[in-house]
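Student: A structural model of the following input is requested.
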Amino acid sequence: MENIKSKLGNAGVLLAAMGIISIVLSIFNYNIRLLAWVDAWGSTMGWSIRILLILGGGALFFLFGRNEE
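Tutor: The predicted structure follows:
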């Protein structure tokens, strides 16, 4: 069970990092190839998806990524 929690925490960090990197790259009109679809529905929806990636990834990390002591 601990291994699954660790993997979910790592996935959360990955999602949040991809959201942050996508925001930084979108300023320069670039994007991560995996997230190129986020702007297909328009700029506002693209920003919403990026923010949700960061919030969802952060939530996964804080729920499952930290060691219980």
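
Student: From now on I want contacts and neighbour counts done on CA atoms only, so please keep to that.
Tutor: Fine.

Student: where does residue 68 land in three-state SS?
Tutor: coil (DSSP: H, G, I helix; E, B strand; the rest coil).

Student: how about this one, so we can line them up?
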Amino acid sequence: MKSIGGLMFVLGLGSFLLHYLGMEFKLLMWIDNWGPSTGTAIRIGLVVVGAVLWLVAGRQEKAVAAE
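Tutor: Prediction:
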């Protein structure tokens, strides 16, 4: 889960930054099909959900290692 969360975070943040430079990841080109505001919401959602997954999985990993 930690790697999936990290990937979502990096792709969301990268997509957010590249969008304002007029570029986009080919994998995430579908995001703007519903309009720019929905695309921005999806990007923010990717960043937030990815960060949460990454943090929670990291804490669980530490808890398992401590046992």
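
Student: Just give the TM-score of the two.
Tutor: With the length set by TM-score structural alignment, normalised by the length of the second structure, the two chains reach a TM-score of 0.86; 62 aligned residues with a C-alpha RMSD of 0.9 Å.

Student: residues contacting the residue most central in space within the first structure?
Tutor: With distances taken as C-alpha atoms, centre = their mean, the residue of the first structure nearest its centroid is residue 15 (2.6 Å). By C-alpha atoms under 8 Å, 6 or more residues apart in numbering, the contact list for residue 15 of the first structure reads 53-54, 56-57.

Student: Run a quick neighbour tally on residue 23 of the second structure.
Tutor: As a burial measure, residue 23 of the second structure scores 12 neighbours (other C-alpha atoms under 10 Å).

Student: Helix, strand or coil: sort out the residue mapped onto it from the first structure for me.
Tutor: Correspondence of residue 23 of the second structure to the first structure, assessed by TM-score structural alignment: residue 30. Secondary structure state of residue 30 of the first structure, per three-state DSSP, is coil.

Student: How about residue 18 of the second structure?
Tutor: Residue 18 of the second structure - assigned by three-state DSSP - is helix.

Student: isn't residue 2 of the second structure right next to residue 55, touching?
Tutor: Yes - applying C-alpha atoms under 8 Å as the test, residue 2 of the second structure and residue 55 come out as touching, 7.5 Å apart.
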